[in-house]
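[1] sequence and predicted structure below; questions after.
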Amino acid sequence: MPPALNIIALATFSASLSARALDPVLPHVAEEFSVSIATAASFAAVFAFTFAIIQPVLGALADMFGKARLMIVCLVLLGFAHILGSLSTSFGMLFASRILAGIGAGGVFPVALSLTSDLVGPDKRQVAIGRTLAGAMAGNILGASAAGLIGDFLGWRGVLAVLGGLVVLSSVAVAAGFRGAALTRPPRTSLAQLRKGYRTIFSNPNARICYGAVFIEGCCVLGLFPFIAAFLFELGETSLSVAGIVIAGFAVGGLFYTMTVSRFLPRIGVNGMMIGGATLVGVQLIAVAMGPEWRLQTLSLIFMGWGFYMIHGSLQVFASELSAEARASALSLHAFFFFMGQTVGPIAYGFGIQHAGKVPTLLGAAAVMIALGLVCARLLRQTPPADAAAK
């Protein structure tokens, strides 16, 4: 694997540090600003929504002006957004900082996947993307667990201040690393080529399935996370550190995926990864619905993360092959639909929990995920992009 993948993994690690930073401390945010947990959970929704809607723009900018440069600028923006959030004097100001954070994060991970896809051929791409995901998973683990620990000692403001400073420092390290990296630099794309690339993307029948599937994933899986701390509070477990550990379990499962994908993929194939992963997610959603104590919930989140990335990693590979000339745009659209799902998810979960109850809502999400794996395995077909010859 190219050494540049290590630099790309560092970039995803830096951005992922703060991805779930507020989830463990949402009860304290809600208390300080005198809002409900459901209202505080809107931070997750606005972050995801901003991340999503900016994707078509950032994907085009990355293809036109350079992927690595855009990634570094967005890391700096993300760090300063969190520092600004730590200084918030009102709910509105904190809300605005989450919008800026969504823009910053939006220019890191999808572009990192595109750089990875530029460096590695399709036959080795899922394993290479697994290494990129390892950086993101490590960041999620440290971000979620550290957020709970820091929150117990310094409050939610301390969480944002510390993580914001770390992201800014990481952006400097990533910039230095990219300067010395021997990256393959494909020709930058013009507006005319971008239009042609979008036509290529949406002419591929895999596009509708990939983008629809990741929307459902984001809704059913990531939409759950803002409510995990509240579920634990209902069980009498009010420690923010414990909430951070439980949420970090999902990222631990993602790391297990990155360590096992090279073994499982040749044995069960892409279809087996999608069916097995979606089924594992569904079973763990059922387990969480039963309300076990926090240690068992942590174990469930580990298996959920493992299963989630089995199907999600497969979908990322399909998305990377929708277009060769506009790969950053294709993967940014992939992220757009994924984070739109994360935007709808907390709202849908909140509505379902309020009107139907926790257990029926989670059981419904479990059924949807299991069905999703079967549908994707049946309909997705591995075909080279129509513009592959031009690459």
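    Done, it's in. Residues are numbered from 1 along each chain as shown.

[2] going by C-alpha atoms from here, please, whenever you check contacts or count neighbours.
    Will do.

[3] for Glu237, which three-state class applies?
    coil (DSSP: H, G, I helix; E, B strand; the rest coil).

[4] give me the neighbour count for it.
    15 (other CA atoms under 10 Å).

[5] before we move on, what about Arg263?
    By other CA under 10 Å, 11 other residues sit near Arg263.

[6] distance from the helix or strand harbouring it to the middle of the chain?
    Using DSSP states H and E, Arg263 falls within helix 240-289. Centroid separation for helix 240-289 versus its chain: 14 Å, with CA atoms, centre = their mean, to the nearest Å.

[7] would you mark the buried spots in the following helix or strand past that helix?
    Next helix or strand after helix 240-289 toward the C-terminus (DSSP H and E): helix 294-320. Neighbour-count burial for helix 294-320 flags 294, 297-320 (criterion: 16 or more other CA atoms under 10 Å).

[8] please compare the first structure with the one that follows:
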Amino acid sequence: MPLALLALAIGAFGIGTTEFVMMGLLPNVADDLGIPVPTAGHLVSAYAIGVVIGAPLLTALGARVPRKRMLVLLMAVFTAGNLASALAPDYELLLVGRVLAGLPHGAFFGVGAVVAARLVTEDRRARAVAAMFLGLTVANIVGVPAATLLGQNLGWRTTFLLVASIGVLAMGSLALLVPRMPAEPGGGLVREVRALGDRQVLLGLLTAIFGFAGIFAVYSYLASMMTEVTGLAESSVTLVLALFGIGMTLGALLAGPLTDRALRPTLYGSLAALAVALGVFGSVVHVRWAALVMVVVLGAVGFLTTTPLQMLVMNKAHRAPTLASASNHSAFNLANAGGAWLGGLAVTAGWGWTSPAFVGAALAVAGLGIALLAGAMDRGRGAVADVAEAGAVADAGGSRVVARGGERTDARLPARGGERVGRQGRGSGSRVLGPVSGAGRPPLD
């Protein structure tokens, strides 16, 4: 894998650390600023609002900016936001700092995913994207616990100074390791928005909102579930979160190769496994060893969904993938807020601390249903395209690549202006794949 992926992973590590560390520092921040803990909790929401707003906005504004420069600028905004948080004299300005820190989150992952995919051959694109996401998962194992411990002992402002320094390190790494890369050909706001309006892209984003909401319905209340139902001490919560992070890392390692091999089956399988795992977790959470094992499983199957969802929207918006890729992270944050809200409603209704797991399972099933519907619609669209393509094949020679049962085989297809035309997976429709001489093959759906 190229070293540039390490630079992307460092940026992801910093983003993951600042996103989740506030949850562990809320009592410290509340005590220092003289505000109630629930009020301090709005600082978590402020970051999420920054992500939802910033992902489409910054991506659209930077559509014509070269990719390397865009990544460095995004990390500069991230660094400024964390520095502002560290120096904020009051609660209101800390809120502003958190929104500012969240603004580049989705755009960084959106642009970074496109850059990662362009650094490698077509058959390794998902693995490259998953490698970038490893920085996010490692943040949950190392970054968040270490930053939380630092903030509890040296003050919460020290934590954000540390994260700002990670941002500076990421900027230097990106400038040094990422090759010069132009913006997407013909890029621009209108083109990006048009690509975002594709039906398959919208269904992919909807799948992310429902499917990922399932895991956040539980993650948001994991500490309370483990202390109130499992019977663990509060001091063990950090260990539980680290176990979840280990599961996320395992999921990221599996997601890349599986997605490169078969995108849609990986997505279907991960969502189905998530629904089952959430149901099992809700049933065994009162058994300590089983609950701890299932925490790892939940982290793995939950994060296994991210790479195929990311690749799906990038593939379906292939002419202008950056805004769709970034908007996927807005969808993840909407899932975060929606899953936490629905899980909280179940607890408030008196259904008990295990109820968020079953709410999450229902949300994962809904996400799977949307994904299956999108796949069926895509196959139907591809079948129509195949009929039209068959007539063209009968009248001309050339080579093509056809997917059969998840495998690609060579056949005859007309060349157009020195380019070969093919079908991406089963039912994806035909599209230009690239020059005849040695262009890589896109991953199968």
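    Noted; the coordinates are in hand. Computed from a predicted structure; not experimentally measured.

[9] any idea what the TM-score comes out to?
    With the length set by TM-score structural alignment, normalised by the length of structure 1, the two chains reach a TM-score of 0.83; 382 aligned residues with a CA RMSD of 3.3 Å.

[10] and the helix holding Arg263 of structure 1 with helix 294-320, angle?
    Here helix 240-289 of structure 1 runs at an angle of 80 degrees relative to helix 294-320 (axes from the mean of the first three to the mean of the last three CA atoms, to 10 degrees).

[11] measure Ser34 of structure 1 to Ala40 of structure 1 for me?
    Computed as CA to CA, to the nearest Å, the Ser34 of structure 1 to Ala40 of structure 1 distance reads 10 Å.

[12] kindly apply the preceding question to Gly269 of structure 1 instead.
    Separation of Gly269 of structure 1 from Ala40 of structure 1 (CA to CA): 41 Å.

[13] okay, the two: which has more neighbours?
    Per other CA under 10 Å, whichever of Gly269 of structure 1 and Ala40 has more neighbours is Ala40, with 24 against 11.

[14] that one against Val29, yeah?
    Yes: the pair Ala40 of structure 1 and Val29 passes the contact test of CA atoms under 8 Å, sitting 6.9 Å apart.

[15] who's the closest spatial neighbour of Met360 of structure 2, skipping the chain neighbours?
    No Met there; residue 360 of structure 2 is Gly. The spatially closest residue to Gly360 of structure 2, leaving aside those adjacent along the chain, is Gly214, at 3.6 Å (CA to CA, 6 or more residues apart in numbering).

[16] identify the residue of structure 1 aligned to the one you found.
    Under the alignment (TM-score structural alignment), Gly214 of structure 2 maps onto Cys220 of structure 1.

[17] for Val29 of structure 2, which residues are in contact?
    Val29 of structure 2 makes contact with 40, 156, according to CA atoms under 8 Å, 6 or more residues apart in numbering.

[18] what do you get if the cut-off is 6 Å, keeping everything else the same?
    Not one residue lies near Val29 of structure 2 by CA atoms under 6 Å, 6 or more residues apart in numbering.

[19] tell me the spacing between the equivalent of Val252 of structure 1 over in structure 2 and Leu298 of structure 2.
    If you follow Val252 of structure 1 across to structure 2 using TM-score structural alignment, you land on Ile246. Distance of Ile246 of structure 2 to Leu298 of structure 2, given as CA to CA: 10 Å.

[20] same for the helix ranked longest in structure 1, what does it pack against?
    Longest helix in structure 1 by number of residues, with DSSP state H as the criterion: helix 122-179. Counting contacts by 3 or more CA pairs under 6 Å, 6 or more residues apart in numbering; DSSP states H and E, helix 122-179 of structure 1 packs against helix 4-16, helix 67-86, helix 240-289.

[21] average gap between stretch 123-130 of structure 1 and structure 2?
    Overlaying structure 2 shows stretch 123-130 of structure 1 at a mean distance of 2.1 Å from the equivalent residues (mean CA distance after the TM-score superposition for structure 1).

[22] what lies in contact with that stretch?
    Outside stretch 123-130 of structure 1, the residues that touch it by CA under 6 Å, 6+ apart are 258, 262.

[23] how about it: buried residues?
    Those would be 125-130, for stretch 123-130 of structure 1 by 16+ other CA under 10 Å.

[24] mind putting the residues you listed into JSON lines with distance to Ser14 of structure 1?
    Converted to JSON lines, the buried residues of stretch 123-130 of structure 1 look like this (distance: CA to CA, whole Å):
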{"residue": "Arg125", "distance to Ser14 of structure 1": "22"}
{"residue": "Gln126", "distance to Ser14 of structure 1": "21"}
{"residue": "Val127", "distance to Ser14 of structure 1": "21"}
{"residue": "Ala128", "distance to Ser14 of structure 1": "18"}
{"residue": "Ile129", "distance to Ser14 of structure 1": "16"}
{"residue": "Gly130", "distance to Ser14 of structure 1": "16"}
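
[25] quick revisit: deepest of the helices and strands packed on helix 122-179 of structure 1, which one?
    helix 4-16 (a mean of 25; mean count of other CA atoms under 10 Å).

[26] what's the average per-residue distance for that helix once overlaid on structure 2?
    Relative to structure 2, helix 4-16 of structure 1 is 2.7 Å off (mean CA distance after the TM-score superposition for structure 1).

[27] which elements pack onto that helix?
    Applying 3+ CA pairs under 6 Å, 6+ apart, one finds that helix 4-16 of structure 1 contacts helix 122-179.

[28] stretch 145-153 of structure 2 vs structure 1, mean deviation?
    Compared with structure 1 after the fit, stretch 145-153 of structure 2 shows a mean deviation of 2.7 Å (mean CA distance after the TM-score superposition for structure 1).

[29] any idea how far Tyr91 of structure 2 is from the residue nearest to Ala164 of structure 2 when sequence neighbours are not counted?
    Spatially, and ignoring its direct neighbours in sequence, Ala164 of structure 2 is nearest to Thr79 (4.7 Å; CA to CA, 6+ apart). Distance, Thr79 of structure 2 to Tyr91 of structure 2, by CA to CA: 19 Å.

[30] and Arg261 of structure 2, by the same measure?
    Using CA to CA, Arg261 of structure 2 is found at 48 Å from Tyr91 of structure 2.

[31] in structure 2, where's the longest helix?
    Among the segments of structure 2 that qualify as a helix by DSSP H, the longest is helix 355-395.
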